[in-house]
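Q: return a 3D structure for these sequence lines:
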Amino acid sequence: MEFVVKSAKATTLKTDILVLPVAEGGVLDNTAQEIDNLASGALKTALERGDLTGKVGQTLLLQGLAGLKAERVLLLGTGQDAERNVRQWRKIASALLGALKNLNGRDAVLALQDVRVSDLDSYASARQVVEILADGQYVFDRFKSSKAPARNLKKVTLLGGRDEQAQLKRAAQHGKAIANGMALTRDLGNLPPNVCNPVYLAEQAQALADEYKSLKVEILDEKKLAKLGAGSFLAVAQGSEQPPRLIVLQYNGGKKDERPYALVGKGITFDTGGISLKPGLNMDEMKYDMGGAASVFGTFRAILELQLPINVVGVLACAENMPSGGATRPGDIVTSLSGQTIEILNTDAEGRLVLCDALTYSERFKPRAVIDIATLTGACIVALGSNTSGLLGNDDELLQQLLQAGNQAYDRAWQLPLFDEYQEQLDSPFADIANIGGPKAGTITAACFLSRFTKNLSWAHLDIAGTAWISGGKDKGATGRPVPLLTQYLLDRAG
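A: The predicted structure is shown next:
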């Protein structure tokens, strides 16, 4: 879908669908009143009949209006001016998406420039609309015999004043890049695990590098990982016939000597739990346990499209966690890349075992900050549900930057404590650390484990177990989160 920004008057544009706002109480803005005058009062007539009252998300299609260049007019309820916030605005944009999907138009013009949102400027409000409309075109039907029909809507024009053109163009560019990144993340997550394994992800990284020459990729196989001493990472993979891969992405859009920002992604392409086997119900959804790695792919896709003036490194720890005669057992002790020994009490706490070696590996790039992203703990879903990602770390400034980025992108996170008292739950009588801390505060103790490997780093941890995918039912699928949050963080760093 193409997004275009213009400063033209809505009355002069020929389009299949002209979208006009109606505030609650049937209030038309200046543009809608001009259209109504040209259409001999047809809009007011419909409103006086009560066909639409202007409540948030209401839509009404008017056809055959004389005097207009637009073939059809879509009235869009925008609620009360005083109560219109970002959440309501997203509902309005989602309603617009639903209406446009049901229409057979090839293009649409959005005359929403005079609609004000209390906590968004013109850039942010336009970007939200672009992201929702672009992401709403996503379909995953690769394995269906009957494909979804092609969408006719190919072009959306955003109207705005001359003084807003630069902001709106930037919003359209950023919004579309983020939606494209989300689409890649969703594709990788939705693929079946017999297709999307660690080697496949390595191939996708190389394909991305072939598309964007500013991306450099390095792949470390099990022999290289063993030579490095990544014993914790390899312990997770040893039960599977699928070989592990550590995928390193390097984008150098900034100055040569600038330290990069690092994104470390958990890439467990299928998680049975290993010897500590998971229950069978909904185990198919454990293909989404590579959501952290997938979100790093998506974020790189967005920043590559935008060619941000910034240096970014991605380190993706990709493996499959399977039970077999060669699998790691509860009670095994392994030596991590950092040299610390780990007693594995539960093989289903495998994400932290691959992440700790990936975090240690990231140190060699001397990053300004490191953010790891992982579908790490069911406890995070208990604590925060599926709306908000968990956030922990050792650098308050970094944590605040991520919280702010999440709020701006409406891909929010919530900070949980990382007090020293929780560290005691990871004590082991036989090794430097145990890989689980018992039933209490599971999300926090998982982050405590990772913190043992980030003492030399400015580090934050995003637990996306509740936000990376929608579970069960006809809407089951990857969400593309937290690509908006991560991309916004990097946009902020790029200035």
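Q: make it CA atoms for all contacts and neighbour counts henceforth
A: Will do.
Q: find the nearest non-adjacent residue to Ile310, please.
A: Gly254 (4.0 Å; C-alpha to C-alpha, 6 or more residues apart in numbering).
Q: count the neighbours of the one you found for me.
A: When neighbours are defined as other C-alpha atoms under 10 Å, Gly254 has 16 of them.
Q: go ahead and confirm it touches Val313.
A: No. Here Gly254 does not reach Val313: they are 12.0 Å apart, not a contact under C-alpha atoms under 8 Å.
Q: quick one, helices of the stretch 301-450 of the chain?
A: Taking DSSP state H, counting those that start in this stretch as the criterion, the stretch 301-450 of the chain carries its helices at 351-362, 378-384, 396-409, 420-423, 442-451.
Q: what sits up against the second one?
A: Right, the one you point to is helix 378-384. 389-390, 441-443, 463-466 (C-alpha atoms under 8 Å, 6 or more residues apart in numbering).
Q: mind listing what's buried along it?
A: Neighbour-count burial for helix 378-384 flags 379-381, 383-384 (criterion: 16 or more other C-alpha atoms under 10 Å).
Q: returning to that earlier point: from the contacts of helix 378-384, pick the one nearest Leu416.
A: Lowest distance from Leu416 to the contacts of helix 378-384 (C-alpha to C-alpha) belongs to Gly390, with 6.8 Å.
Q: wait, doesn't that closest one sit right on Thr467?
A: No. Counting by C-alpha under 8 Å, Gly390 stays clear of Thr467, with 9.4 Å between them.
Q: circling back: got the contact list for the residue nearest to Ile310?
A: Contacts of Gly254 (C-alpha under 8 Å, 6+ apart): 308-311.
Q: so which of those sit within strands?
A: Members of those lying in strands (criterion: DSSP state E): Asn311.
Q: sec struct for the residue nearest to Ile310, please.
A: coil (DSSP: H, G, I helix; E, B strand; the rest coil).
Q: could you measure from it over to Gly314?
A: Using C-alpha to C-alpha, to the nearest Å, Gly254 is found at 15 Å from Gly314.
Q: here is a second sequence; please produce its structure as well for comparison:
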Amino acid sequence: MSTPVPTLPTTLPDVDVPARARAGAASIVLTRTSDGAGPALIGPGGDDLTPDWVDAVGLTGKAGEVLPGPLGSATAWVVGIGAGKPEHWRTAGAALARAIDAGLAADPEASATAAVHLPDDTTADEAALLARGLRLGGYRYRVTEEEPEPRLRSAALVVSDKDRRDRIAAAVRRSSTLDLATAFARDLANTPSNVKDPAWLARTAAKAAGRIAGLDTHVRDERWLADHGFGGLLAVGGGSSRPPRLLHLSWSPPDAEGPHIALVGKGITFDTGGISIKPNEGMHLMRTDMAGGAAVIAATLAIARLALPVRVTALVPCAENHVSGSAYRPGDIVRHYGGRTTEVLNTDAEGRMVLADGLVYARDLGADILVDAATLTGAMKVSLGVRIGGLFANDDEVASRLADAGASVGESWWRMPLLDQYAAEVASDIADVRQCPPGPGAITAALFLREFVGDLPWAHLDIAGPARADRTYDDVVPGASGFAARTLVEYVASYVAGPRS
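A: A predicted model of the protein is given here:
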């Protein structure tokens, strides 16, 4: 019998923008830090928050501070937005969602709905970030026999003025699509690998895509892969009893403008390291080694839901890197799709093997720009830590668009160099290239991938650090973070308005 997993996608709280609060909703008062003495209450409400109460509870207004209102008060929660920077609004929403969830766990009869009366100077972007925190801050993935605890069900961002309400509602609705993408990427990456084999990942993505008009799906099995020469994907997946798959999503709207963009995501559903086996410590986290593929899948669904008029091809080579008599070996020479050969030096560097096939295939499908996303190297985690993604690119405009897209959705990227002094090290004595050239690991991995992109503009997103979290911060909770999904959506959207001036 298969292991039960939560129903995917995870249901997120509804956030709408009405003119008045619903009856029974918990009333929320916002407060910010102040240059003067004590915090500043902002927006409607809070008349019952006396100076004595503020002093007694030590209210500061800092971002993410959440305190219950006075006993018997009409105010259920007081929430700090700090100095009101964009990231503070998201932090505040996430902290509020977690506080409400904790309150419901202690008292299931408490209200599972909340009403935040937005101050008159709240921008549409700020409201959308508050909504993002409310939706994602309480995200949870658990496989358990216990009944789910009650959680925040809905929130209202109350705006009385109609024109402002319409603008804010539009921003909140658009943000919802990106938030759903983040949550679905988390769902896919969090799913345990006894359930999530290559066929499951491709099938689950295809099922989700099938609900969106105009989004075409193909799932290629191991026979098709062999017939078409996908040697990298077949080599990596050859050690598992659960054969590889290639997921191909195609979004080709009739009003498409700008370039044809290919998104290629690493879909390693579990990574033992193969014959170059990993240490036991931390190996359980390798269920999230397809987080790049999850981000590509979720982003493509969101692009189609938003009906962005840009042609997008998404490719996710899915494989399980396992140990067996049929596993590929150090010293093997693998022929990739398109004919280029790789000398294998380390079977734990499997992500670049499958991405190489995907990048060349994307070229054959007529892509104008290539972007790949992968939990590729531990070296990237050492270099940038766990909250910043590494961005490599052979094209300044692509790099700039990706960095700007990330900044707009709260995902940080740092552009890394493609150092030419290491490029010669990629060549092999007995094959076209070698898989693990000497030198700085993240950079040489990117240089290896560059060998397969031809003359096309290309970017490589190494998300080994921020793809998973071991603690709560902002709207992120322990487990898969969904990092890069929102960036990819906004990157594609950046071409809708035409070329930059």
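Q: residue in structure 1 paired with Gln435 of structure 2?
A: Under the alignment (TM-score structural alignment), Gln435 of structure 2 pairs with Asn435 of structure 1.
Q: any idea what sits nearest that match, other than its immediate chain neighbours?
A: Closest residue to Asn435 of structure 1 apart from its sequence neighbours, by C-alpha to C-alpha, 6+ apart: Ile344 at 5.4 Å.
Q: and that neighbour, how many neighbours?
A: For Ile344 of structure 1, using other C-alpha under 10 Å, the count is 25.
Q: what's the separation between it and Phe430 of structure 1?
A: In terms of C-alpha to C-alpha, Ile344 of structure 1 sits 11 Å off from Phe430 of structure 1.
Q: quick one, what contacts Ser122 of structure 1?
A: Taking C-alpha under 8 Å, 6+ apart as the definition, contacts of Ser122 of structure 1 comprise 113, 116, 164, 167-168.
Q: actually, Gly61 of structure 2.
A: 31-34, 39-40, 79-82.
Q: wait, a strand at it?
A: No. Per three-state DSSP, Gly61 of structure 2 lies outside any strand segment and is coil.
Q: scan structure 1 for its longest helix.
A: Ranked by residue count and defined by DSSP state H, the top helix of structure 1 is helix 165-190.
Q: same for it, what does it pack against?
A: strand 2-6, helix 122-135, helix 291-306, strand 477-478, helix 483-494 (3 or more C-alpha pairs under 8 Å, 6 or more residues apart in numbering; DSSP states H and E).
Q: Gln435 is in contact with Thr444 of structure 2, correct?
A: No. Using C-alpha under 8 Å, Thr444 of structure 2 makes no contact with Gln435, being 9.1 Å away.
Q: which one of these two is surrounded by more residues?
A: Gln435 (27 against 22).
Q: now for that one: which residues touch it?
A: 342-346, 349, 352-353, 426, 445, 448.
Q: tally of neighbours for the counterpart of Glu421 of structure 1 in structure 2?
A: By TM-score structural alignment, Glu421 of structure 1 lines up with Gln421 in structure 2. The number of residues packed near Gln421 of structure 2 is 8, by other C-alpha under 10 Å.
Q: ditto for the one 10 residues further on
A: Counted with other C-alpha under 10 Å, residues neighbouring Ala431 of structure 2 total 16.
Q: how near is it to Ser400 of structure 2?
A: Taking C-alpha to C-alpha, one finds Ala431 of structure 2 at 34 Å from Ser400 of structure 2.
Q: same question, Trp224 of structure 2
A: Counting by C-alpha to C-alpha, the gap from Trp224 of structure 2 to Ser400 of structure 2 is 37 Å.
Q: ditto for Ala181 of structure 2
A: Note on Ala181 of structure 2: its distance to Ser400 of structure 2, by C-alpha to C-alpha, is 22 Å.
Q: now Thr377 of structure 2
A: Distance from Thr377 of structure 2 to Ser400 of structure 2, by C-alpha to C-alpha: 23 Å.
Q: how many residues are close by Ile132 of structure 1?
A: Look at Ile132 of structure 1: counted by other C-alpha under 10 Å, it has 19 neighbours.
Q: same thing with the one 3 residues further on?
A: The number of residues packed near Asp135 of structure 1 is 21, by other C-alpha under 10 Å.
Q: could you do the one 4 residues further on as well?
A: Look at Val139 of structure 1: counted by other C-alpha under 10 Å, it has 13 neighbours.
Q: swap in His248 of structure 2?
A: Around His248 of structure 2 there are 22 residues (other C-alpha under 10 Å).
Q: quick check, it in a helix?
A: No. Counting by three-state DSSP, His248 of structure 2 is not part of a helix but strand.
Q: my guess is it meets Cys318, correct?
A: No. In this structure His248 of structure 2 lies outside contact range of Cys318 using C-alpha under 8 Å: 10.7 Å.
Q: list the buried ones in stretch 104-114 of structure 1?
A: For stretch 104-114 of structure 1, using 16+ other C-alpha under 10 Å, the buried residues are 105, 107-113.
Q: contacts for that stretch?
A: Against stretch 104-114 of structure 1 from outside (C-alpha under 8 Å, 6+ apart): 10, 15-21, 29, 31, 122, 152-161.
Q: and the residues you listed, which are buried?
A: 10, 15-21, 29, 31, 122, 153, 156-160.
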